[in-house]
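1. next input, structure requested:
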Amino acid sequence: MLAFSVVQVVLSQFPGLEHITWLSVVAAVMSFAYSFIGLGLSVGQLVSHGGGLGGRIAGATAASSTKKLWNVLLALGNIAFAYTFAEVLIEIQDTLKSPPAENKTMKKASMYGIGATTIFYISVGCAGYAAFGSNAPGNILTAAGLGPFWLVDIANMCLILHLIGAYQVYAQPIFASVERWAASRWPEAKFINSAYTVSIPLMQRGSVTVAPYKLVLRTVIVVATTVVAMMIPFFNAVLGLLGAFSFWPLTVYFPVSMHIAQCKITKGRKKWYLLQGLSMVCLMISVAVGIGSVTDIVDSLKVSSNPFKTVS
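-> Presented below is the predicted three-dimensional model:
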């Protein structure tokens, strides 16, 4: 985890996503790689047991109906997080060149991206549950008996590389927002506005511009997220909580509100009620998912004797 944090501190010093396009490409390729490996190993596990399904139509078993409810809400949170990309969509669109128009290119990319990831999510989820049933872990690559081990190790390496890129995709917009806020809040501060040119002989450009404020701010954010991640190492529960917090406002409310304003959909029209109804339903789901995720984290903290040990 510390090594991951050090890598992120270094990558966070790039000014924006347009300067680390290569990292996004690597992360996308790694995502496909470990997804294919996980899918293939799950199918292989299923076939090796004679094709008998390990799961049930009723879903995974739980100690109680309440625990079952929390698990369902936690799963919804993970799904919501997987589709929460609105906060980086504009940042990515801003790096595109025209013609064609950036919004048209992004619309097509979003459609293909959502379609491909949905197929992958459903395939891996169904294959993993069919192979391992109620014993299927949150991360299928950690399932007991999954092998060969060398292939699982390759998949885990791909997963790490994917997370390195994914962190930057989500963190860079946060860096930019905080820096813009600080610059507007203290426009005359020398520390915020100062920048220095550092010569690096081995680089093609020969020098780089270093802003002490950005160096400190971005490092602090990375360190803070690392500490939180180590204190609450419950992967699925944290993803569910993040999904609950970000899904409704960023993926539903703001896009719906902007669509209503742009298309001048007045209150009282059927379409207005449908859109507002969709927003309210998603809000209620997000609240329920948040409650379920917090409950799971609290229960995990009660059971876990070592809060710094990763739990899927």
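2. could you use CA atoms for every contact and neighbour count after this?
-> Will do.
3. which residues does Ala183 contact?
-> By Cα atoms under 8 Å, 6 or more residues apart in numbering, the contact set of Ala183 is Ile192, Asn193.
4. cutoff 7 Å now
-> Each residue near Ala183 by Cα atoms under 7 Å, 6 or more residues apart in numbering is listed here: Ile192.
5. show me where the protein has helices.
-> In the chain, the segments counted as helices under DSSP state H are 2-11, 21-48, 65-82, 86-94, 102-132, 149-185, 190-193, 212-231, 235-246, 254-262, 270-303.
6. which other helices and strands does the fifth one contact?
-> Going back to what we said before, that points to helix 102-132. Under the contact criterion of 3 or more Cα pairs under 7 Å, 6 or more residues apart in numbering; DSSP states H and E, the helices and strands touching helix 102-132 comprise helix 21-48.
7. in the helix it packs on, what counts as buried?
-> Burial within helix 21-48, assessed by neighbour count using 16 or more other Cα atoms under 10 Å, is assigned to 23-24, 27-28, 30-39, 41-46.
8. same question for stretch 133-151.
-> For stretch 133-151, the neighbour count (16+ other Cα under 10 Å) marks Gly133, Ser134, Asn135, Ala136, Pro137, Gly138, Ile140, Leu141, Ala143, Leu146, Gly147, Leu151 as buried.
9. the structure of the following sequence is requested for comparison with the preceding one:
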Amino acid sequence: MEKTTSLRPQNGISTDKFDDDGHPKRTGTVMTVSAHIITAVIGSGVLSLAWAIAQLGWIAGPIALILFSIITGFTSHLLADCYRDPVTGTRNYTYMDAVRSNLGGIKVKLCGVAQYANLVGVTIGYTITTAISMAAIKRSNCFHKQGHKVGCHTSNNIFMIIFGVKQIILSQIPNFHDLSILSIVAAIMSFTYSAIGLGLAIAKVAEGHHPKTYLTGIPIGEDGMTNSQKIWHTFQALGNIAFAYAFSNVLIEMQNTLKSTPPENVAMKKATLIGISVSTMFYMSCGLVGYAAFGNHAPGNFLTGFGFYEPFWLVDIANVCIVVHLVGAYQAQPNSFDYYRDEPNLNYE
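-> From the prediction side, this is the model:
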């Protein structure tokens, strides 16, 4: 007799808890994924946008933010359509699965190399940024006690070691990266330190501080700016903005949380539009207000470059939030690009 497929699970397990492929039932919605996107996009990169706008100016700066948001939205829409295999309609659980089902061949290996290289780069960036924020807390208290003219130089090396030890310990906790509270904490932390930076910049502008600003950014000759430095800083500013919008490495994982109805690609496109729109408005606020507050001398980072010295305790809170956010973000990176290539949780007769 021919064997037929039945939705009746073995061992009396209810199918209400599982999808048709045997993996846990998905419960994500447009709003939950929008929140994930905002959390992923709005990170410590927001603190460097004032410097980026200072290099590009009042005209090119906002245009660059809008253009990168459009590019990110367009490419995200293309990637959302790759969630289902074009022939079989089965789900692709990871980025590499999407490449495997749509392109195949050597491109899968190239994708893996690119993803792992990106992962290494991101984790190195997290390590350095966290160490700088930890050192900034120590320096902030030094400035408060000894005055703003004191150097208060602090080595970042010991803080990198501390961060590395923390990650080794957290990596021993099974499925730590799957804890839903990670996203909640990350969202709270990212909005807190970004809001503190924005609030301090608004307060600086409200004080009547009006530094030099230009339509085309810092001009050649200003503060010793040379032609080569202007070109280099312009490309560096564009790179900072592009980095601030990056979340493609976790887009498929986010889409994999969506319910099957409405279709995942339709819901993901709506979530992407909402998430990127909110992020762009926030970026505009931080970048433009920051440039208005600091002008040509905008620091590379609001909170660790000491654009603000006081209230020192508020700056410390913001840097603590950066540390907590990046400690969790390090663990939340995709730990295996073939995560769902194993057998499903539920077998059918």
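10. circling back: which of the helices of the first structure sits most buried?
-> Among these, the stretch with the highest mean neighbour count (mean count of other Cα atoms under 10 Å) is helix 235-246, at a mean of 23.
11. contact partners of it?
-> Applying Cα under 7 Å, 6+ apart, the set of residues contacting helix 235-246 of the first structure from outside is 74, 77-78, 80-81, 84, 138, 286-287, 289-290, 293-294, 296-297, 311-312.
12. got a list of what Cys286 of the second structure touches?
-> Contact analysis of Cys286 of the second structure by Cα under 7 Å, 6+ apart lists Leu49, Ala50, Leu198.
13. at 10 Å instead, please
-> With contact set as Cα atoms under 10 Å, 6 or more residues apart in numbering, Cys286 of the second structure has these partners: 46-50, 53, 194-195, 197-199, 201-202, 280, 292, 302.
14. just the closest of those residues to Ile66 of the second structure, please.
-> Distances from Ile66 of the second structure to the contacts of Cys286 of the second structure, taken as Cα to Cα, are shortest for Thr280 (7.3 Å).
15. ok, Asp178 of the second structure to Thr213 of the second structure distance?
-> Relative to Thr213 of the second structure, Asp178 of the second structure is positioned 45 Å away (Cα to Cα, to the nearest Å).
16. the longest helix anywhere in the second structure aligns to what range in the first structure?
-> Longest among the helix segments of the second structure by residue count, using DSSP H, is helix 106-146. Alignment note (TM-score structural alignment): helix 106-146 of the second structure is unmatched in the first structure.
17. tilt between that helix and helix 312-332?
-> Taking axes from the mean of the first three to the mean of the last three Cα atoms, to 10 degrees, one finds that helix 106-146 of the second structure is oriented at 160 degrees with respect to helix 312-332.
18. quick check: Phe120 of the first structure touching Ala33?
-> No. The pair Phe120 of the first structure / Ala33 is not scored as a contact, 11.3 Å apart, by Cα atoms under 10 Å.
19. mind listing the shared neighbours of those two?
-> Leu39.
20. which residues does Gly275 of the second structure contact?
-> By Cα under 10 Å, 6+ apart, the contact list for Gly275 of the second structure reads 30-31, 33-42, 73, 269.
21. just those now: which is nearest Met254 of the second structure?
-> Nearest to Met254 of the second structure among the contacts of Gly275 of the second structure, counting by Cα to Cα, is Val33 at 6.4 Å.
22. what does the closest one correspond to in the first structure?
-> In the first structure, no residue is paired with Val33 of the second structure according to TM-score structural alignment.
23. tally of neighbours for Val33 of the second structure?
-> Other residues lying near Val33 of the second structure total 24 when counted by other Cα atoms under 10 Å.
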